[in-house]
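**Q** quick one, fold the following:
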Amino acid sequence: MAGGLFALLDDVAALARMAAASVDDVGAAAGRAATKAAGVVVDDTAVTPQYVHGVTADRELPMIRKITVGSLRNKLLIILPVALLLSQFLPGLLTPILMVGGSYLCFEGAEKVWGRLRGHDHHDRPVAEDGADAERALVSGAIRTDLILSAEIMVIALNEVADEAFLSRLVILVVVAIAITVAVYGVVAIIVKLDDIGLALTQRTSTFARTVGHGLVVGTPRLLTVISVVGVAAMLWVGGHIVLNGLHELGWDPLYDLVHHAEEAVHHGVQGWLVNTALSLLFGLLIGLVLIALVGLVSKMFRRSSAH
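**A** Prediction:
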């Protein structure tokens, strides 16, 4: 009886060790996958604050909360099942789908650039002045943009763990989705509340705390303006990069080779990365402007046809 009990305990201990090893493997694989997607994560962090730029302070965190929930929904309920099914049965469709999403990012980024050049940027005043509908529109826009960036993050992570078993891939991607979403929107929440933190510090008795608080109050609006510009640039960069890589994977290499040769001409490293980024951004802007022109043309044709 005692021997049977000890044998059972040994089996339980062995199963526990196997489970712990599996958890470690999943954690390590999730870490590798998240690291590979780090570039897009930075872009996602830069893009999101622009959607609450000009929003009244009491609505910032509620809007970020809604965007966070939408981001998790994007990753877990839309992107994850679609990516897993496509990678399992129709892997050739992943690239064209990503290219469509990248083109949308180019369109949205170019539209913001065009709107600012024409003086039609509507994010300069609090959204509360335009009502709840404007807030819902901003949240919806942020979630749509997040869908594209999240798809890129998840596909990069999926490629990193493509050799894992299906169940392991599923668990790893769920871990990556939750961890990245919490990290990105946690940072975004801190960024948009820096001015409130600064205001609280100005009420302290410490001279150092008041100085830091004053700096945050003065500097945060400028930081948000800079982040807004970086966010638009990130849309164009990521969108252009997705389309360039997609064309390369589909067998059309001239533009990809042009960027690659330009990057090699200044050697790899930071300079090469800057060249690649700048050319991808420029390509994304051109795609976006072409799409704006096409959308405008189609809209005019519909208006004319409806007028008749």
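**Q** alpha carbons only for contacts and neighbour counts from here, please
**A** Will do.
**Q** next one: the residue most central in space within the chain relative to residue 283, how far apart?
**A** Nearest to the geometric centre of the chain sits residue 44, at 3.0 Å (CA atoms, centre = their mean). Remark: distance between residue 44 and residue 283 (CA to CA, to the nearest Å) = 19 Å.
**Q** hmm, the residue nearest to the centre of the chain is touching residue 183, no?
**A** No. Residue 44 is beyond contact range of residue 183, at 10.6 Å (criterion: CA atoms under 8 Å).
**Q** how many neighbours does the closest residue to residue 256 other than its chain neighbours have?
**A** The spatially closest residue to residue 256, leaving aside those adjacent along the chain, is residue 244, at 5.7 Å (CA to CA, 6 or more residues apart in numbering). Around residue 244 there are 23 other residues, counting by other CA atoms under 10 Å.
**Q** cool, residue 62 as well?
**A** Burial of residue 62, expressed as a neighbour count using other CA under 10 Å, amounts to 12.
**Q** output the contacting helices and strands for the longest helix seen in the chain.
**A** With residue count as the measure and DSSP state H as the assignment, the chain has helix 207-249 as its longest helix. For helix 207-249, the contact count by 3 or more CA pairs under 8 Å, 6 or more residues apart in numbering; DSSP states H and E identifies helix 38-47, helix 94-117, helix 166-192, helix 194-201, helix 254-265, helix 270-307 as packing neighbours.
**Q** one more time with 7 Å
**A** helix 38-47, helix 94-117, helix 194-201, helix 254-265, helix 270-307 (3 or more CA pairs under 7 Å, 6 or more residues apart in numbering; DSSP states H and E).
**Q** list the helices and strands the strand or helix carrying residue 60 packs on?
**A** Taking DSSP states H and E as the definition, residue 60 sits inside helix 57-73. Counting contacts by 3+ CA pairs under 7 Å, 6+ apart, helix 57-73 packs against helix 132-160, helix 166-192.
**Q** and the contacts of that helix?
**A** Contacts to helix 57-73, defined as CA atoms under 7 Å, 6 or more residues apart in numbering, come from residues 52, 139, 142, 143, 146, 147, 178, 181, 185, 189.
**Q** please give me the structure for this one as well, since I'd like to look at both together:
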Amino acid sequence: MKISKLLATAVLMCLAACAVKDDKASKVALHANNDGAPTGEVSSKVLPGGQPGKVNIMGVLVVDDAEKGGKTLKSGISLNLLGGKALDGKVAEVTAKPQDSLGQNQLDSDVEIAAKESSYLNVGCSEDQIDKTYTNGLTAKELGDVKDATSVRMTAKVVFICGNVGLRTISLAIKADKLILDSVNLVNMVAAGAVDVAANSLVLKGQNRIGTMGADAAGEVVDAPVLNVNVIKDVTGDGTLMLTSQGGNVISAVEDAAKSKDTSAEKLQRIHDKNEEAQMKVSAQASAESNSDADADKE
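**A** Sure thing, here's the model as predicted:
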């Protein structure tokens, strides 16, 4: 999905704020994008852009606000809620209050189960990004092909995630005793669903982003998927984490048809690749059998 220059600027500004490490940064950590973009009353003929999904942030990511009272986000953590665009370019005003996303400490039974595992999971990390002090005595766990999966679970005692993680899945769950994020950009874009992240300990390296994004549509745009993030015990590392949720954009019927056509083409290409791979395996097996028969005839 193409992001406008204004939205891109807002994201960069939020990343910059997220990088500030003193507690005073907490007062700018919660942000709903209701400024700097063309908004206003939408006529009955123009469908508004989508709303961000419900965001629930829990555990040690939420701290007491010493200046204003109440709760805010821990230094280095930020939340950015963004509205989608209408067909005329107007950005939807966000109706949710970021403060409502801050929850209380909450245990997670899936995290308790993950803590007892003897495995680690690597999602997109190179060998030098895997800290061996976290993997001693643990065996590597395979995630498998999740490109077309409607439900994805990333669970292990230790989960490493690095770089860009492109997903379009209805349900994504990341559950670990220790979750290590290294320059992650993980945004799930679907019409409905949820992203559920929970760990006892979170380690942050570099600038990280986890979020949800509503799907674009030619008709009425639904809210972005739900985002739940719960860190139960502690956060370490010198990195930052930006949590985002953005509503989908209203697009023209022509654009919608083009997107559907592209999606179909991608599916056809994947089917072609799988068929080609299967044919190569059959050919290789036939060749091996032929060679075996020839050797038997010589004997």
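**Q** TM-score for the pair, please.
**A** TM-score for the superposed pair, counting by TM-score structural alignment, normalised by the length of structure 2: 0.25. Supporting figures: 111 aligned residues with a CA RMSD of 5.8 Å.
**Q** what is in contact with residue 44 and residue 183 of structure 1 at once?
**A** With CA under 7 Å, 6+ apart as the test, residue 44 of structure 1 and residue 183 reach no residue in common.
**Q** residue 270 of structure 1: how many residues sit nearby?
**A** The burial count for residue 270 of structure 1: 10, using other CA under 10 Å.
**Q** farthest pair within the contacts of helix 57-73 of structure 1?
**A** Looking at the contacts of helix 57-73 of structure 1 by CA to CA, the two members farthest from one another are 52 and 178, with 22.1 Å of separation.
**Q** between these two, which one's more packed in?
**A** More crowded of residue 52 of structure 1 and residue 178, by other CA under 10 Å: residue 52, with 25 against 14.
**Q** so what would you say the end-to-end distance of stretch 55-63 of structure 2 is?
**A** With CA to CA as the measure, what separates the two termini of stretch 55-63 of structure 2 is 16 Å.
**Q** do stretch 194-210 of structure 1 as well
**A** The first and final residues of stretch 194-210 of structure 1 sit 14 Å from each other (CA to CA).
**Q** so how far is that stretch from its chain's centroid?
**A** Offset of stretch 194-210 of structure 1 from its chain centre (CA atoms, centre = their mean, to the nearest Å): 32 Å.
**Q** which parts of that stretch are buried?
**A** Taking 16 or more other CA atoms under 10 Å as the neighbour-count basis, stretch 194-210 of structure 1 is seen to contain the buried residues 194, 195, 196, 197, 198, 199, 201, 202, 209, 210.
**Q** output the residues you listed in TSV, with distance to residue 102 of structure 1 appended to each entry.
**A** As requested, the buried residues of stretch 194-210 of structure 1 are exported to TSV (distance: CA to CA, whole Å):
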residue	distance to residue 102 of structure 1
194	31
195	33
196	35
197	36
198	37
199	39
201	42
202	43
209	44
210	44
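**Q** now, among the residues you listed, which is nearest to residue 84 of structure 1?
**A** When the buried residues of stretch 194-210 of structure 1 are ranked by distance to residue 84 of structure 1 (CA to CA), residue 194 comes first, at 38.6 Å.
**Q** what's the spacing between residue 195 of structure 1 and residue 293 of structure 1?
**A** According to CA to CA, residue 195 of structure 1 and residue 293 of structure 1 sit 39 Å apart.
**Q** sorry, slip of the keys, the one I care about is residue 160 of structure 1.
**A** Between residue 160 of structure 1 and residue 293 of structure 1 the distance is 37 Å, computed by CA to CA.
**Q** out of those two, which sits in the busier spot?
**A** Neighbours of residue 160 of structure 1 and residue 293, each counted by other CA under 10 Å, are more numerous for residue 160; the result is 19 against 11.
**Q** the more buried one - nearest residue in space that isn't next to it in sequence?
**A** residue 33 (5.5 Å).
**Q** so which helix or strand takes in that neighbour?
**A** Element membership of residue 33 of structure 1 [criterion: DSSP H and E] is helix 2-36.
**Q** swap in residue 9 of structure 2?
**A** Using DSSP H and E, residue 9 of structure 2 falls within helix 5-19.
**Q** buried residues, that helix. List them.
**A** Under the neighbour-count criterion of 16+ other CA under 10 Å, helix 5-19 of structure 2 has 7, 10, 11, 14, 15, 17, 18, 19 buried.
**Q** rebuild those as CSV, extending it with distance to residue 201 of structure 2.
**A** Written out in CSV, the entries for the buried residues of helix 5-19 of structure 2 read as follows (distance: CA to CA, whole Å):
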residue, distance to residue 201 of structure 2
7, 31
10, 29
11, 26
14, 24
15, 22
17, 23
18, 19
19, 20
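**Q** what's the most distant pair in those residues?
**A** 7 and 19 (18.6 Å).
**Q** how close does residue 45 of structure 1 get to residue 291 of structure 1?
**A** 25 Å.
**Q** longest helix anywhere in structure 2?
**A** Ranked by residue count, the top helix of structure 2 under DSSP H comes out as helix 253-298.
**Q** from residue 102 of structure 1, how far out is the closest residue to residue 47 of structure 1 other than its chain neighbours?
**A** Nearest non-adjacent residue to residue 47 of structure 1, counting by CA to CA, 6+ apart: residue 231, 3.7 Å away. Distance from residue 231 of structure 1 to residue 102 of structure 1, counting by CA to CA: 15 Å.
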